[in-house]
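**Q** the amino acid sequence is not available; the structure is as follows:
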């Protein structure tokens, strides 16, 4: 007797009629290859850009196109009831307008009326359409009703036009969607909260072409931002030298040095309910900066560099912490990790410490991680090796538990 097959999360991918419909093919591939069961519902206009055979081949399922197909099953009701997540990508101004007005003149909008799961709209349109008062009002209405409407990306649009309105990166939509599915039992427990996340590693200039840096990629910080946004929070990221797509639902402030990271973080922390210090700021910086490139002397075989310590940003935030504000710090350690992390937790007046054992090249630049969560009362929790998105979910849930009720 065969073992039961694993239950695959049911996802509806709604595709509306914009040129970015071709990018939804990549999003569909990401869902299916990661084990999700996807039903594609394209609008009639979407089928002018990508044909039905393409959606069927990529999803491995018949494509749902009209309310009168298989009418005996009442498809819009059945699809809406069994869906665990609905993603509309691209979401045109027209589809969002029809969703706001409660129209049900095609299978996609009818299904949106029956779905009771999280709904994510990923807009794509020209800048003028995105900024039009009608679209602005429609987006606000969808968000007020509980739908998640991502901010479109900026970049090349159709023709020679550039500006805000580009479909967010499919990989970023997928990563955000997975957080929505993983957090379905948690819900939007951070709605109304402002979460500040720092990410990446700083660079401390030696001369115009050289700098001191570390191996932090920013992946864990960006995953934390996604997890917080998926739970309804307003999210600000202070990113130091991160080359990753901007997480959906987050505002990014870019910095380079530890001094810049400190300035931006202290300013943003003033209005944040929680600060998650996932960045890796340099502990040292050159004591002096050379305006000209330092030349290598053929007769000199050694060269010394004087260093000075940088400001401890986390400790500064700990001293200035408001009543009710939650501070989360990270410790990357190679030896006596727990002892060092506990000492840092106390010294920085933090509410939660996330310990990374980075010995042997672990954590940095990888897609998975294992951490230990430490609290001031001595409580600890091991989070086994898993994706950085899963680690982020565990940390953000711990933050939500620390926050005082609104």
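**A** Cool, the structure landed. If you're wondering where the values come from, they're calculated on a predicted model, not measured in any experiment.
**Q** going forward, measure contacts and count neighbours with C-alpha atoms only.
**A** Will do.
**Q** all helices for this protein, in order.
**A** Secondary structure of the chain, counting by DSSP state H: helices at 23-33, 52-59, 75-82, 93-101, 107-114, 127-131, 133-144, 170-182, 219-230, 258-269, 313-320, 337-347, 388-402.
**Q** please identify the most buried of the ones you listed.
**A** Highest mean neighbour count among the helices of the chain (mean count of other CA atoms under 10 Å): helix 219-230, with a mean of 29.
**Q** picking that back up, can you redo the helices of the chain as JSON lines with distance to residue 290?
**A** Shown next, in JSON lines, are these (distance: least, CA to CA, whole Å):
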{"stretch": "helix 23-33", "distance to residue 290": "46"}
{"stretch": "helix 52-59", "distance to residue 290": "56"}
{"stretch": "helix 75-82", "distance to residue 290": "63"}
{"stretch": "helix 93-101", "distance to residue 290": "52"}
{"stretch": "helix 107-114", "distance to residue 290": "60"}
{"stretch": "helix 127-131", "distance to residue 290": "43"}
{"stretch": "helix 133-144", "distance to residue 290": "49"}
{"stretch": "helix 170-182", "distance to residue 290": "40"}
{"stretch": "helix 219-230", "distance to residue 290": "32"}
{"stretch": "helix 258-269", "distance to residue 290": "18"}
{"stretch": "helix 313-320", "distance to residue 290": "26"}
{"stretch": "helix 337-347", "distance to residue 290": "34"}
{"stretch": "helix 388-402", "distance to residue 290": "38"}
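**Q** which of those helices sits closest to residue 205?
**A** helix 258-269 (10.5 Å; CA to CA).
**Q** now what about that closest one, what contacts it?
**A** 196, 198, 202-204, 236, 238-240, 253, 255, 275, 281-282, 310-311, 313, 317 (CA atoms under 8 Å, 6 or more residues apart in numbering).
**Q** strands - which of those residues land there?
**A** Among these, DSSP state E puts 196, 198, 204, 236, 238, 239, 240, 253, 255, 275 in strands.
**Q** just give me the closest of the residues you listed to residue 122.
**A** residue 236 (19.3 Å).
**Q** is it true that that closest one touches residue 196?
**A** Yes - Residue 236 is within contact range of residue 196, at 4.9 Å (criterion: CA atoms under 8 Å).
**Q** okay, now the one to match up with it:
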């Protein structure tokens, strides 16, 4: 999708600048050309030599460079790209963009361009949450600037919260979406994600350890390929992706109703870790300890969303993908689940505690289809999502 596309990449000053090196590599893998612009502050974190070597292009650094102006003036540089990407976009760069300042090469290019601009913010959590930054973000959105991230997580400074720059593959997906139609344009896809919470009483519930990270990544990857995504999520730890329709639910029954409301779709990806059971009669009051001993909880089965959609007959999605989180005999159990549910594909993984997959940043999956079991190497959840999205696109459009 990025073959022959020209990206002008502005690298701001922040520790996240190291990710820009991987971003350049990912873009070039996909056939894009990258013209890098390195700010003075950016040079404190990555060198012009490393940027140039990866991009295979000259690095532009100075506004008043006679050689650069003779070869390609900054106005031409700003308009010769298909997309301008700022990664990392610091609070300083965002402020300059809002104020219309143009006192260095990066800010001048951003002022002079008539090309769409995508920025990936990266800064300390307090800076991101500062009222000035919030105002600047709102104004940039109003000005037509597209954002990817920031994500929430641990900071280099030791703090935790929103402000981490989006990962390179997330930025690539956002670039693909910004540059036009993808292979899934015109397709409507349903994705479920996260855990469900099944109430015991008003303050207690049954849940599981799903973070929702893999389902969120799948929704983001599908949207980057042009799909209209309906994202139905339980109370997940990770925020939902941008650019999708988000439906928030709590229980399995609420998720089942939301799935029904979202149909018909071209494909359904059921990544949610739906609780198999719920308390038959949840208490309307908080259960108390008593001298009579422990309360007795009676359980009943939750609706089997994957099985119902897989076997619904008329109106069934053209492709139904289920997930199987197992702790032993992964392929055997997942293959049996695929047959039992009636879905087309199962994405199986081993979530036993030793793997660190449940709630972690990586996954190791096996894709089970009519053709058999295809084991994928362990990789980041974004990479798994990107690969799965490409396979879905091939199945729906091939």
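**A** Right, received. Where do you want to start? Everything numeric here is computed off the predicted structure, so don't read it as measured data.
**Q** got a TM-score for the two of them?
**A** Superposed pair, TM-score by TM-score structural alignment, normalised by the length of the second structure: 0.69. Supporting alignment: 334 aligned residues with a CA RMSD of 4.2 Å.
**Q** from residue 230 of the second structure, how far out is residue 240 of the second structure?
**A** 11 Å (CA to CA, to the nearest Å).
**Q** check residue 218 of the second structure too.
**A** Going from residue 218 of the second structure to residue 230 of the second structure by CA to CA gives 12 Å.
**Q** what does residue 295 of the second structure give?
**A** Taking CA to CA, one finds residue 295 of the second structure at 39 Å from residue 230 of the second structure.
**Q** what about the two, which has more around it?
**A** The neighbour count for residue 295 of the second structure versus residue 230, taken as other CA atoms under 10 Å, is higher for residue 230 (24 against 10).
**Q** what do we get in the first structure for that one?
**A** Using TM-score structural alignment, the partner of residue 230 of the second structure in the first structure is residue 236.
**Q** pull the contacting residues for its match.
**A** 194, 195, 196, 197, 225, 250, 251, 252, 253, 268.
**Q** which of those residues are buried? Put it as a PyMOL command.
**A** Restricted to buried positions by 16 or more other CA atoms under 10 Å, the PyMOL selection for the contacts of residue 236 of the first structure reads:
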select buried, resi 194+195+196+197+225+250+251+268
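**Q** so what sits against both of residue 240 and residue 230 of the second structure?
**A** Common neighbours of residue 240 of the second structure and residue 230 (CA under 8 Å, 6+ apart) are residue 246.
**Q** follow-up on the earlier one: which residues are common contacts for residue 218 and residue 230 of the second structure?
**A** Contact criterion CA under 8 Å, 6+ apart; residues bridging residue 218 of the second structure and residue 230 by contacting each: residue 191.
**Q** and of the contacts of residue 236 of the first structure, the nearest to residue 353 of the first structure?
**A** residue 197 (14.1 Å).
**Q** correct me, but the closest one touches residue 277?
**A** Yes - if you go by CA under 8 Å, residue 197 of the first structure and residue 277 touch, sitting 6.0 Å apart.
**Q** give me the residue at the spatial middle of the first structure.
**A** residue 226 (2.5 Å; CA atoms, centre = their mean).
**Q** so what does it match up with in the second structure?
**A** Using TM-score structural alignment, residue 226 of the first structure pairs with residue 220 in the second structure.
**Q** separation between its match and residue 246 of the second structure?
**A** Separation of residue 220 of the second structure from residue 246 of the second structure (CA to CA): 12 Å.
**Q** same question for residue 146 of the second structure.
**A** 19 Å.
**Q** next: residue 393 of the second structure.
**A** With the distance defined as CA to CA, residue 393 of the second structure ends up 21 Å from residue 246 of the second structure.
**Q** again, but for residue 254 of the second structure
**A** Applying CA to CA, the value for residue 254 of the second structure to residue 246 of the second structure is 14 Å.
**Q** what of residue 217 of the second structure?
**A** Residue 217 of the second structure sits 14 Å away from residue 246 of the second structure, going by CA to CA.
**Q** please apply the same query to residue 348 of the second structure.
**A** Using CA to CA, residue 348 of the second structure is found at 25 Å from residue 246 of the second structure.
**Q** specify the residue positioned farthest from the middle of the second structure.
**A** Distance from the centre of the second structure peaks at residue 291, with 50.1 Å (CA atoms, centre = their mean).
**Q** so who does it touch?
**A** Shown in contact with residue 291 of the second structure (CA under 8 Å, 6+ apart): no residues.
**Q** check residue 173 of the first structure too.
**A** Contacts for residue 173 of the first structure (CA under 8 Å, 6+ apart) come out as 27, 122, 248.
**Q** could I get these as JSON lines with distance to residue 346 of the first structure?
**A** Formatted as JSON lines, the contacts of residue 173 of the first structure follow (distance: CA to CA, whole Å):
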{"residue": "27", "distance to residue 346 of the first structure": "44"}
{"residue": "122", "distance to residue 346 of the first structure": "42"}
{"residue": "248", "distance to residue 346 of the first structure": "33"}
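**Q** for residue 215 of the first structure, see how far away the counterpart of residue 331 of the second structure in the first structure is.
**A** With TM-score structural alignment as the criterion, residue 331 of the second structure lines up with residue 338 in the first structure. As for residue 338 of the first structure, its distance to residue 215 of the first structure is 21 Å (criterion: CA to CA).
**Q** ok, now residue 38 of the first structure?
**A** Taken as CA to CA, the span from residue 38 of the first structure to residue 215 of the first structure is 37 Å.
**Q** do residue 86 of the first structure as well
**A** Taking CA to CA, one finds residue 86 of the first structure at 37 Å from residue 215 of the first structure.
**Q** who has more neighbours out of these two?
**A** Neighbour tally, residue 86 of the first structure and residue 215, criterion other CA under 10 Å: the higher count belongs to residue 86, 27 against 13.
**Q** pretty sure the more buried one contacts residue 11?
**A** Yes - look at residue 86 of the first structure against residue 11 with CA under 8 Å: they come within range, at 5.9 Å.
**Q** aligned partner of residue 216 of the first structure in the second structure?
**A** Match for residue 216 of the first structure (TM-score structural alignment): residue 210.
**Q** so who does its match touch?
**A** 194, 195, 236, 273, 358, 359.
**Q** among the residues you listed, which recur in the first structure?
**A** Retained contacts for those in the first structure, judged by both residues aligned by TM-score structural alignment, their matches' CA atoms under 8 Å, are 194, 195, 273, 358, 359.
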